[in-house]
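Undergrad: Sequence and computational prediction follow.
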Amino acid sequence: MAQSEADELLNLGLEHYKQSQFRAALRYWQQALTLYREIGDSLEDRLAARQGEGNTLNHLGKAYHCLSEYQKVIDSHQQSLRIAQEISDRVIEGDALIGLGKAYDSLGDYQKAIDSHQQSLRIAQEIGDSLGDSLASRIMAGNALNGLGKAYYCLDEYQKAIDYHQQSLEIFQEISDSLGDSFDSRQGKSDALNNLGNTYQSLGNYAKAIECHQQSLAIRRAIGDRLAVGISLNNLGNVYYSQKDYHKAIEYYQQSLGIAREIGDRSGEGCYLGNLGSAYKFLGDYHKAIDYHQQSLRIKQEIEINDRRGEGISLHNLGSAYFSLGDYSRAIDYQQQSLAIAREIGDRLGEWLSLNDLGKVFLKTNQLVDAEEKLRAALEICETLRSSLVNSDHQVSLFETHKTTYRLLQQVLVVQENYEIALEIAEQGRTRIFAELLRERSSKPDEVMEIANQGSAATSKRAVQIAQEQNATIVEYSIVEDDIYCWVISPTGNITFRRANLTPLQAQNKTLTDLDDIILKARVSIGVDERDKNGKKIQCESNEIIDAYGRYPLLQLLYQILISPIADLLPPDPHTPLIIIPNYGLFLVPFSALQDAKNRYFIEHHTLLTAPSIEILELTHQRQQSLSRVNQSALVVGEPTIDAQFTQPPYNLKPIPAAKEAAEAIATLLQTQAITGEMATKARILNQMKTASLIHISAHGLLEDFHESGIPGTIILAPDNTDNGALNAAEILSLTLNAEFVVLSACSTGKGEITGDGIIGLSRCFILAGVPSLIVSLWDMGAYSAKRVMIEFYQNLAQGDDKATALRQAILKAKEYFSCPADWAAFTLIGETAPLSLGTPIPEPRRRTMVFPSESTPQEIRDAFFNLLETSNLFSKHLPSLEQLIAQSTDTPQDIAQRIEQWCESRPTIQANMANKLSQMGAGGTDSQPDADIAAEFNQRLEKNRIRLGSPPASSMNQTEK
């Protein structure tokens, strides 16, 4: 009777626990515990009662954990552990160890947590070995792996954390697949997803983090786990906080705080208060931030056994808030307290945060020696954390998270006028993982390791050596908090430091934070289609587009910022190579098209190429020297058939006009056969890439990461029976190529995720696969202009030009024919510029008249016409004749398009530029407005541009007025 009553109380407690009613659960379990302890009628009854007692103590421990009463957690699980060992109940013993591990984790004693979870995992494996994979042993193993992952996450060993959480997730998924969803399996799955989300956030992989947290939240809501729902909401807030969306973060934190207070979750309440404080700090409400942080700190100090890690975080946050208020003495005091706790509990990430912020305070107060000391200590932690990660993409993400330390240390060194040492730190901050992976894949690792062993301390000497060997000038940019640093290394060995000219920004009431938007708008001003973070098309103001004199205001603004301060240091001879090493958003700057005050383009005076870093420049040079040149075959791919998946939304890809013709022309020049259409399958192209010495691909490029490899970038090849033809960047990375040179003449093959060392994506993967030199496109340049540039480029190579010179001459030639920079400035050379042997001289190709693509819609023709009108100076000689295009109110869209086409036919240069612009347009739209409205809108826009370019108002504009 007592046994069944105790069992019923135990189950009642479980029901309340699942609903996050922890105090009620405690009452039922305490009553059950009393009854179990009173049972003793027989040996068999007593054994069952002892099992019930052990189980109940474990459940009590879980409830006390949810209430942050950690000493009671430990007492309960230790009592359960003794009972389990006494009666040899391995399941209860394993569960007790998991509970102890979680308690130690919450208290910051991560080694004890790991020991407990490892013991539990061994027990689960032993149960499975002796009894088969029982449900209890599998759940225990999944929970133990989750606990290990969380402990290693807190120790900043992110690779181990990911491995353990993924193993746990697989176990719980297998349980659900084979036995159906239970509360335990769903809870375990949600915990694994939650912990994976936290780890991905720490690595800076925010999209993956949000995906994991949303999946976890959905499960937790479905099972009614209120405590866990609050945690998931908080963690989603953390991701949005990391993305600087503070208002959205606050929404999630407030929801979490409400739940924590409803269910009496004191630990969660302290955490969520602190997070609200951090969000309000970044919104500039420092007093509210301090109030929240002080509430958070009090709770963490009041919890039965102090939450040392949480206390350290609160102290750090208070220091950060006081720094923002300008109270530097308090900021230092709180950060030093936080640092002491982080070191005491082995919290390396917390130690980095405190050291980084102490360096920031000391820099602000001009205590430069102390600032340098703290920031160098923080960098040592960054290197230690990075080296513990196996996955290179996780290493890149971690480097991006820690980039502020590299920037702060550069600032400290520049203030001290230690410019060359600052250059070394700038190089070190350019994601060293890229260089290390390149070393690993080198065919001469000894030579490459000699470079590696020199370390960043030899950066300036190596830069001078490269400049001298290649007779090149190197310009390295580094973006710091509110400045852009420039180092110019000349062939004579001089290293000169300059700052970018931010005065033009300040004159427009803008700051460095606006630079990325300016870069994108500069690209839009020359006709490139760019979207904001919400997918909305970016538009330029009327004063930001080309004027009647051929001046591009934003290209000139970027020239003033980036080039003017160093113009006197650049080589006067236009044939001397100029190697530009950008940083972050500067990788998207079309340097070739930047304009000086006299409307002259940068490419007119300099032979340009780019590199991710000085270190990579040297390593690609080593690769160039080590290549085998036995096989001189060329692989040319053009206009592969597009799988139906990519012709539908959201991709809407369509055949690139003239791409097949261009590929065949280039193949003829290279004395090979182009692979086009349905023959250009991924399997075939991958196979031929392995042996080709030159690879030229003209196809669509996307930024998607279809294989979820962490590396964005995909080339769309032809499908076959096995796949859709999407060649992912990660697949390229897995290759070992012997190609000396690659050309990616596709849509935006030069774009990807922007990081410190450059763009992660296709270009990076080809270099890592062994290619020392490649040309990529920063946007879709149009098939006709791309063909002209490439044919000219290969002809120049055949005449003995090096790659940079050949590309410059080809661009200048195309510029004579195509007025708009969007039609010639997209191609950029990355890496080595050494000449390329192409065998016999290449014949001059037959020129063809460029006509409008037959599939162009009326809307596309109008869009291309206005794009060209607003981004080039082609129309300055034809302004009077533009009146011929004025639409009548009765005109259809087809009439307007036909009139534009006929008008262009008598003007071959404009016709060619229009044909090329139409080849860039992508998926075309269809007209949905009434014909009269389309005609009126066309006339208004036409007249606006005519007046902008200096023409008097048209006399017949009233024809379409209503």
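TA: Arrived safely, thanks for sending.

Undergrad: Please count neighbours and contacts with C-alpha atoms only from this point.
TA: Will do.

Undergrad: and stretch 399-407, how far from the chain's centre?
TA: Centroid displacement of stretch 399-407 relative to its chain, using CA atoms, centre = their mean, to the nearest Å, is 14 Å.

Undergrad: Same question for stretch 98-117.
TA: 33 Å.

Undergrad: mind checking the end-to-end distance for that stretch?
TA: Stretch 98-117 has an end-to-end distance of 6 Å (CA to CA, to the nearest Å).

Undergrad: and if you look at stretch 454-464?
TA: Taking CA to CA, stretch 454-464 runs 15 Å from one end to the other.

Undergrad: Leu43: how many residues sit nearby?
TA: Residues within reach of Leu43, counting by other CA atoms under 10 Å, total 9.

Undergrad: Also Gln416?
TA: The number of residues packed near Gln416 is 12, by other CA under 10 Å.

Undergrad: Now it: closest residue in space, sequence neighbours ignored.
TA: Spatial nearest neighbour of Gln416, excluding adjacent residues (CA to CA, 6 or more residues apart in numbering): Leu368 at 7.7 Å.

Undergrad: I'd say that neighbour and Gln411 touch.
TA: No. Judged on CA atoms under 8 Å, Leu368 makes no contact with Gln411 at a distance of 9.9 Å.

Undergrad: So which of the two has more stuff around it?
TA: Gln411 (24 against 21).

Undergrad: Tell me who's in contact with the more buried one.
TA: With contact taken as CA atoms under 8 Å, 6 or more residues apart in numbering, Gln411 is in contact with 422, 480.

Undergrad: Beyond the one helix or strand it maps to, next helix or strand please.
TA: Here Gln411 sits within helix 403-415, counting by DSSP states H and E. Per DSSP H and E, the first helix or strand lying C-terminal to helix 403-415 is helix 419-428.

Undergrad: put this beside the first:
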Amino acid sequence: MLGDVRTRQKRFAEAIALYDQARTESSDRFRPLVDASLANALILSGDLTRARSTLDALAVPSDPSQQAQLQRTRGRLLLAENKPAEALVLYQQLANAPVNGDEGFYRAWALDGISKSESALGNEAQAAQALDQAIDVFDKARAKFRSDEFKMGLFSDLQVVFERAIGMHTRLGQPAKAFDVSERSRARALLDAVAGRAEIGNGEAVALDAATLQTMLRPDEVVVAYHALPDRLMAWVLSNEGVREATLPVAVKRADLARLVDAYRDALINLKPATDVGDKIGTLLLAPLEIPAGKRIIIVPHGPLHYLPFQALRLDGQYLIERNPISIAPSISIAAKLAERTPTVAAQLVAFGNPTINPDVADPLPGAEREVHELSKQFPGATLFFKDQANKSNFTASAPKARLLHVAAHAVADTLDPLHSKVLLADENGQPNYLEAKDVLGMDLSGTAMIALSACESGLGRVEDGDEVLGFTRSFLSAGTSTLLASLWPVSDAATETLMTTLYDDLAKGEQVQDAMRDAQRAVLANPETAHPFFWAPFNLIGNWRLTVQK
């Protein structure tokens, strides 16, 4: 086990030492697995001579799964030895020899090996076809498991396969297939949860392909999907006319992209001049897309881009939110399913404001209380909870019945353990009783069309491999809500009051939520005292961008 960990960490010398130790302690039954793992670490370290001698010395194990594991390792060694034709034959044999109880994983990894062999032989089309087949097998195997943790772990391991497939289809000039692979790779555990809540088909989550999504988009809507590969950033533009790849001017590595996003967010949070940097990032990420002003944009970020405030990027001498209505989606398949499920909602509001908590923990929020009073004026009969009543017990009882749910409170993001991120609702019986992201996962909010978390950093969490954004975003969407408003940094009390009251005024008039959000952000931007993006750009509109409130 420790050897596997060190191998994943690319600490091969330590891994080899641990495997050597394990060989002396393993039973005859499990020693072949240790030897296969040792050979794999030797291959990755470049010691092909010892890897070959280790494998050649092994007897054929009696267990079929161990035989398959050993064959896979032999294939890796043949590829490392620059013998792709021999590797291809071995992988083909493995792909055609199913192993009972393996849920298709050995066949999938064999197809991956076939792809690598074909690619080494210069057969890119055949390599891409084999990789697509591998992804299909992985997908079918994944669907058999119920644990979100297992699914996320599996797709984390498979990201390198998806990345290779995206690269191959891009080189072959197949943007629609590259887009489809990217969409299949992201937020699959969340997609499962959304499909289950939406009662779509039999509850089985299926990522929608470009051709299907194209028919679902309106003429004024454009999807922009990014995928951060290790060595470059990919971008596609999808409309009702089709999908095209956008060529970015610079090949930005994923690690450099993460630093760029962090630097821009830090500049905004610290109220540093943002215009020049916003122009430069806009030139890099937006200009190549060639999207006309006025088009509705649904942005599907990837990796570090989940924490980039796209609304604060600049294009054509103005902020993107001045030019286009925008929203964010963890995957366009998820957003499209949410939009189909909840196109309209009744004007029924439940709101929580200025919870009473220990002053040693956080200060009161009188602006949050005013915010809730003001926005509720547009919704007669709204159910409001303030101070002591703005507590978790009332939230748990009232939230599932709400159509529109607004929470104006303090929040604390836990990036190490995102399910413990919390909204600081009122103390109960003299003790803290906060709402944590893990609590939300257990709720049924399928009747709640929109939730606005008017709080600091409510949209933060952690982005896992497989592009699962853990935290309140995933929790509320998994629980069934269609549209979510969440923030990327600490928010200004006064500016947020203006933003939220404008948003709800527009919603009460029947405006589409994407337009209402745009108007709200521009209302704060229009005030010279709050024109810096720190004040108006922290909130993202996530999920169903088409939601309207019935007048």
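TA: Sure, I can see it. Predicted model, so just to flag it, every value in this text is computed and none were measured.

Undergrad: if we can go back for a sec, show me what the residue nearest to Gln416 of structure 1 lines up with in structure 2.
TA: Matched by TM-score structural alignment, Leu368 of structure 1 corresponds to Glu124 in structure 2.

Undergrad: Now do that match against Phe379 of structure 2, distance only.
TA: Counting by CA to CA, the gap from Glu124 of structure 2 to Phe379 of structure 2 is 59 Å.

Undergrad: Spatially, what comes nearest to the aligned residue in structure 1 for Arg518 of structure 2 if we skip its sequence neighbours?
TA: Counting by TM-score structural alignment, Arg518 of structure 2 lines up with Arg808 in structure 1. For Arg808 of structure 1, ignoring the flanking residues on the chain, the nearest one in space by CA to CA, 6+ apart is Thr607 at 6.0 Å.

Undergrad: residue contacts, the match of Arg518 of structure 2?
TA: Shown in contact with Arg808 of structure 1 (CA under 8 Å, 6+ apart): 603, 607-608.

Undergrad: Let me know how buried the residue nearest to Arg808 of structure 1 is, in neighbour terms.
TA: The number of residues packed near Thr607 of structure 1 is 24, by other CA under 10 Å.

Undergrad: likewise the one 10 residues further on?
TA: Neighbour count for Leu617 of structure 1, taken as other CA under 10 Å: 23.

Undergrad: Tell me who's in contact with the match of Leu368 of structure 1.
TA: Glu124 of structure 2 sits in contact with 118, 168, 172, where contact means CA under 8 Å, 6+ apart.

Undergrad: What's the match for the second one in structure 1?
TA: Read that as Met168 of structure 2. Aligning on TM-score structural alignment places Met168 of structure 2 opposite Val412 in structure 1.

Undergrad: ok, its match touching Phe362?
TA: No. If you go by CA under 8 Å, Val412 of structure 1 and Phe362 don't touch, sitting 9.4 Å apart.

Undergrad: Looking at the two, which is more packed in?
TA: Taking other CA under 10 Å, Val412 of structure 1 and Phe362 do not tie; Val412 has more neighbours (24 against 21).

Undergrad: how about stretch 82-102 of structure 2: buried residues?
TA: Residues 83-84, 87-88, 90-91, 94-95, 98-99 are the ones in stretch 82-102 of structure 2 that count as buried (16 or more other CA atoms under 10 Å).

Undergrad: what sits up against that stretch?
TA: Stretch 82-102 of structure 2 has contacts (CA under 8 Å, 6+ apart) with 64-65, 68, 71-72, 74-76, 78-79, 104, 106-108, 110-111, 113-114, 117-118, 120-121.

Undergrad: that older thread, quick one: the corresponding residue of structure 2 for the residue nearest to Arg808 of structure 1 from Thr396 of structure 2, how far?
TA: For Thr607 of structure 1, the aligned residue in structure 2 is Pro325 (criterion: TM-score structural alignment). Noted for Pro325 of structure 2: a distance of 33 Å to Thr396 of structure 2, by CA to CA.

Undergrad: before we move on, what about Ala39 of structure 2?
TA: To Thr396 of structure 2, Ala39 of structure 2 is 54 Å away according to CA to CA.

Undergrad: In terms of neighbours, single out the busier of those two.
TA: Each of Ala39 of structure 2 and Thr396 has its neighbours counted (other CA under 10 Å); Ala39 has more, 27 against 15.

Undergrad: Mind checking which of the contacts of Arg808 of structure 1 land in helices?
TA: With helices taken from DSSP state H, there is no overlap with these.

Undergrad: and of these, the nearest to Tyr158 of structure 1?
TA: Nearest to Tyr158 of structure 1 out of those is Leu608 (CA to CA; 39.8 Å).
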